[in-house]
Structure formats: C-alpha cells, structure tokens
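Engineer: Below are the sequence and a predicted model; questions follow.
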Amino acid sequence: VTHVHNTSGECKTADNLLTLIELEKKFIEEDLSCILIGWVSDAGGELRAACIRLQSRYPWLLVTDCFVHQACILGDYIKKNPCLFRMAEASELISWFNNHSFALHVLFSEQRSMPEFGNVILTLIRAVITHWLTHVTSFNQLLRVSMAMKSAVLKHKDNIIKAAGTAVSAVSKAKEMVKIIENPAFWTDLEMISSHLEPLSIAINVCQGSHTRVDMVGLMFGQLYKHY
C-alpha cells in the first residue's frame, strides 16, 4: 500500500533518503489513518544513517535492520570455522563427480544396489556460492550418498582413477578425490558442519519470506539460542 520511489537519478544521501521516509510516514498516518510503530530497512551505507536520524527524530519508533541481510552470519561462520578446508573439499568432491561421467555412473550403480536407497537415485548438488541454504542442501545430500560413495571407491577405485584421464594432473586429482572419500575425519567434520549450518540456514529462509511476521523472527532467535 505504500509507494515505490525511483531514485536511480538521485544522490542517495542520508538526507534525501530520510525525506522519502518522512513522506511515507506522512502517507501512512494521514492518508491511510494508520499508526506507524516501526521502520525496517537495510543496515548499510546512507540508508543506515537515515534510519539513525529517523530514530533520533521519533524515539518511540521501533527502527531495526532488515534481518535478511543478517544472512552474512553464515559467511562469518564459514570464514572462522577451523574446518573451512573440509567445506572446500566437499565442494570440490561434488564438482569432480559431476564432471566425470564414469565416477558418477559408478556412484549411481552403487545406490541402485543398496536397499536403503529404495530404488531412488540421489544426485549431487552443487551449491550456489552466495545462496547459503544451498550449501546446507549440498552437504546434506553428499552425506546421504556417503555410504554409496565409499562403496564405489572400495570396489572400483582403480577404474575410477583410470577413467579420469591419462594426464598427470587428471590422475593426481582423481587420487586426491579418492583420498578424501577414504578419510573418516572428512565425513565426521562434514556432519558437524552440517549440524551447525542447518539451523542458521532455516532461520534465514524463514525470516526472508514475504509473509514473515515479527513473532516468527523472535521464535527463530529463540530456536537458535536453544540450539547453540
């Protein structure tokens, strides 16, 4: 019900942005006969400065940052996590399998032969680097096929390496991927990473919805506190 302003041809200073906010506040209160109780906005740059001035001018308003932008917390976690190299290994392993048809074929064949998959073939998902929820989905999927992947290497290691190519670099990379799969610590660390990332990803996904309510954000904070 409020307006969308085209500011592409204007300087996006705190003063100019505050003027637009004031116009919307007036419209909400006078034209819509509503009581404005809060303002949510981006947390960076001039808009942040405009919101600080808005809070100073109207101390009774609830002025807060948009929680969607707090998705950066996952990026902070990934940078600080001592198991960062495991995430890099997992991403590289997924990409390598998806780029080598024989290895992927062996993985699918192993899944077909294992009753726990119930004739359902799970593919490997490559994460979108800026979409944090896809990292969790990607790692969880890799964990789901871990037994089939270990079995594939146990039975067909030599053929998987041979099918990678004759170039020294290709053979070296194939051996590196096999070594990752055979390393129990890799899978243990990946399970830990997934358990840490999943609650944060769910919280971000819930809080960035078009129908997200304030109470939902509060509940998600409570869930995160309880989990960690």
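Structural biologist: That came through fine. Numbers count the residues shown, from 1 in each chain.
Engineer: Please make it C-alpha for all contacts and neighbour counts, starting now.
Structural biologist: OK.
Engineer: Buried residues, the strand or helix carrying W187. List them.
Structural biologist: Using DSSP states H and E, W187 falls within helix 184-207. Residues of helix 184-207 classed as buried: 186-187, 190, 193-194, 196-201, 203-204, 206-207 (neighbour count, 16 or more other Cα atoms under 10 Å).
Engineer: what do you get for stretch 144-153?
Structural biologist: Across stretch 144-153, burial judged by 16+ other Cα under 10 Å covers 145, 148-153.
Engineer: May I see those residues organised as TSV, with secondary structure and distance to D76 added?
Structural biologist: Output for these, formatted as TSV (DSSP: H, G, I helix; E, B strand; the rest coil; distance: Cα to Cα, whole Å):
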residue	secondary structure	distance to D76
V145	coil	28
A148	helix	32
M149	helix	30
K150	helix	31
S151	helix	35
A152	helix	35
V153	helix	34
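Engineer: Put this next to the first one:
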Amino acid sequence: MIILCYGPPKTASSAAFSMMRALVRRHMKQIGGRVAKPDHIGRRYADGLFVTVADLPETIDTLLNDPDMASPELAVFVKTHAGPSPQALEAVRDGRIRLLISHRHPADSALSLIDSSRKISEGTAVKTLDEVTHQIAWSDRMLRQWAEGGPNLMIDFVSMATRPYEVGARINAFLDLGLTPEQVHEEIDRLEADKTRYGKFNKGKVDRRNDEMSPDEIARLEQVAPYMTELYVANPL
C-alpha cells in the first residue's frame, strides 16, 4: 500500500503527512504489518518520508513497479510537492496509491512562503510577492492534476489548525484503518505533544491575508490560483 500526500508548499502538507503516518503505523502495529523503507531505489530516504526525491516522478514510478507494494500488510509513505506522472495517476485510479491532498487559500500560502524565505535567506533577498505568485500559480495547476486524477481525501489548512481530531477521523475512514476514536485521539495527542514529529506546522493565525494584504493583492492570487480558491470557498469553516 502506497500512501501519498500531495500539497502545495505551506498548506500544512507536512502536518497532514505526519498525522497520516502516525495513524497508519498504529494500524500496521495492530495487524502485524510493517512500514517499508525502500532503500533499493538508491536515493535519500528517512523515516518513511522522501526528503527530496519524491519530487521526481520516476521515484514514485519505481515504487509502483515493485510487486511488494501491492501487499495490504505493507505501507510506504510518500510526500511530494511535484505534479503527477501518468503512471501515478493510473495507480490512484486503480487504488494502488491512496492519495491525500492538502490545500489552503493561495494568499495565505503566499504570505507563509515569504515568511519562510525570510527565515532562511541568510542575507540573500527575500522572495517578493511576484515571485511567490508565480510559484503558487504553478502549484495550483499541479493540485488540479492530482485532484482530478482519481479518488482522494482533501485536507484543508484551517481544519488541520482548528479541528485536528476531525481530520484524523477522516484519514482513518479514508484509509480503512479501523482505528477506534480513542486510538485516533491518542495518536493525535502524541503529535500535539511532540512538535518535532509534527513537522514545522504553525497553528498560528488562519486567514491572515485580510490583515496583511490589500484587496487587490488577494484578488490577484485568487485569479492565478483558481482551483485553490475554489477548494477554500467550498470548504465549510
């Protein structure tokens, strides 16, 4: 079983991935299954998370060509910001890949991208709004390709920040893990207590764009990322 988390940067994709991984590990422990670390692909890999190479489509395709990946007692976790290959989309449609997708309002993602570049700039220029707008436009196209390619579970940033137990219950149901509500709560409580396992997800202010952007800037980002905007509007807050 390959579980793949796709999300544009700064959409809580790392947090959603960490939550999914914790719940699947609990399931595998109960059924006597195992989590695979496919070192045979010959690339960097750490604790069930592709560090960089999951953004190369051939990495996922290599896993799909491994017959062991079809076993329900084996789990492999993949997190990527890249677009899908045709083989990956075919695997989503026929159930060989179980796909989770994170999303967020594009203007809020833009602000977080600028913040991130400021933290790691080390004297170099901070990304401008124009630069991150181009990045978000590309991510919007990739998001649509994954989302329209086959069955998936959509996870929005606001729910991750404010209703994590609800998200955990949805992941449990989507992946047919069979965990009890109490078990789901236990795993999420562990994540909440250990920030190193929960990625660098910041549960700070949601919908920050309204205080930090002009209406014209927000409208521009909504225009270049229509699918992210559509998902945000359709999601009950």
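Structural biologist: Sure, I can see it. Because the structure is a prediction, the values reported are computed rather than measured.
Engineer: so what number do they get for TM-score?
Structural biologist: The pair, once superposed, lands on a TM-score of 0.28 when counted by TM-score structural alignment, normalised by the length of the first structure; 105 aligned residues with a Cα RMSD of 5.7 Å.
Engineer: now the strands for the second structure?
Structural biologist: 2-6, 34-35, 74-80, 97-103, 153-156 (DSSP state E).
Engineer: Adding mean neighbour count, write those out as JSON lines.
Structural biologist: Shown next, in JSON lines, are the strands of the second structure (neighbours: other Cα atoms under 10 Å):
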{"stretch": "strand 2-6", "mean neighbour count": "24"}
{"stretch": "strand 34-35", "mean neighbour count": "17"}
{"stretch": "strand 74-80", "mean neighbour count": "22"}
{"stretch": "strand 97-103", "mean neighbour count": "25"}
{"stretch": "strand 153-156", "mean neighbour count": "20"}
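Engineer: Columns distance to D189 of the second structure on top of those strands, output as a markdown table?
Structural biologist: Listed next are the strands of the second structure as a markdown table, based on distance: least, Cα to Cα, whole Å:
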| stretch | distance to D189 of the second structure |
| --- | --- |
| strand 2-6 | 21 |
| strand 34-35 | 21 |
| strand 74-80 | 21 |
| strand 97-103 | 21 |
| strand 153-156 | 19 |
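Engineer: Of all the ones you listed, which one is nearest V184 of the second structure?
Structural biologist: Closest of the strands of the second structure to V184 of the second structure is strand 153-156, at 16.3 Å (criterion: Cα to Cα).
Engineer: Check which helices and strands that closest one sits against.
Structural biologist: The contact analysis (3 or more Cα pairs under 8 Å, 6 or more residues apart in numbering; DSSP states H and E) places strand 153-156 of the second structure against strand 97-103, helix 164-174.
Engineer: Go through the ones you listed and name the closest to Q135 of the second structure.
Structural biologist: Using Cα to Cα, the nearest of these to Q135 of the second structure is strand 97-103, at 14.4 Å.
Engineer: can you map out the strands along the first structure?
Structural biologist: Going by DSSP E, the first structure shows strands at 38-41, 62-65.
Engineer: Export those as TSV, with columns for mean neighbour count and distance to I21 of the first structure.
Structural biologist: As requested, those are arranged in TSV below (neighbours: other Cα atoms under 10 Å; distance: least, Cα to Cα, whole Å):
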stretch	mean neighbour count	distance to I21 of the first structure
strand 38-41	14	9
strand 62-65	15	12
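Engineer: Dump these to JSON lines, plus distance to M220 of the first structure.
Structural biologist: Shown next, in JSON lines, are those (distance: least, Cα to Cα, whole Å):
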{"stretch": "strand 38-41", "distance to M220 of the first structure": "18"}
{"stretch": "strand 62-65", "distance to M220 of the first structure": "16"}
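Engineer: With respect to L104 of the first structure, which of these lies nearest?
Structural biologist: Evaluated with Cα to Cα, the strands of the first structure place strand 62-65 nearest to L104 of the first structure, the distance being 44.4 Å.
Engineer: follow-up on the earlier one: so which of the buried residues of helix 184-207 of the first structure comes closest to K162 of the first structure?
Structural biologist: F186 (23.6 Å).
Engineer: Hmm, that closest one is touching M87, no?
Structural biologist: No - using Cα atoms under 8 Å, F186 of the first structure is not in contact with M87; the gap is 9.3 Å.
Engineer: Run a quick neighbour tally on the closest residue to Q87 of the second structure other than its chain neighbours.
Structural biologist: What sits nearest to Q87 of the second structure in space, not counting adjacent residues and going by Cα to Cα, 6 or more residues apart in numbering, is D61, at 6.5 Å. A total of 16 residues lie near D61 of the second structure under the criterion other Cα atoms under 10 Å.
Engineer: what does N140 of the first structure give?
Structural biologist: N140 of the first structure: 20 neighbours (other Cα under 10 Å).
Engineer: For it, which non-adjacent residue is closest in space?
Structural biologist: In space, and not counting its chain neighbours, N140 of the first structure is closest to S194: 6.7 Å by Cα to Cα, 6+ apart.
Engineer: A170 of the first structure and F108 of the first structure: what is the separation?
Structural biologist: Distance from A170 of the first structure to F108 of the first structure, counting by Cα to Cα, to the nearest Å: 22 Å.
Engineer: D215 of the first structure too?
Structural biologist: For D215 of the first structure, the distance to F108 of the first structure (Cα to Cα) stands at 44 Å.
Engineer: cool, and R57 of the first structure?
Structural biologist: Distance from R57 of the first structure to F108 of the first structure, by Cα to Cα: 63 Å.
Engineer: okay, these two: which has more neighbours?
Structural biologist: Neighbours were tallied for R57 of the first structure and for F108 using other Cα under 10 Å; the higher tally belongs to F108 (19 against 10).
Engineer: count of neighbours near the closest residue to E89 of the first structure other than its chain neighbours?
Structural biologist: Leaving aside its chain neighbours, E89 of the first structure sits nearest to I180 (7.5 Å; criterion: Cα to Cα, 6+ apart). For I180 of the first structure, the number of neighbouring residues by other Cα under 10 Å comes to 17.
Engineer: hang on, I180 of the first structure packs against S91?
Structural biologist: No - using Cα under 8 Å, I180 of the first structure is not in contact with S91; the gap is 11.6 Å.
Engineer: between the helices and strands packed on strand 153-156 of the second structure, which gets nearest to A147 of the second structure?
Structural biologist: Of all those, strand 97-103 comes closest under Cα to Cα, at 7.5 Å.
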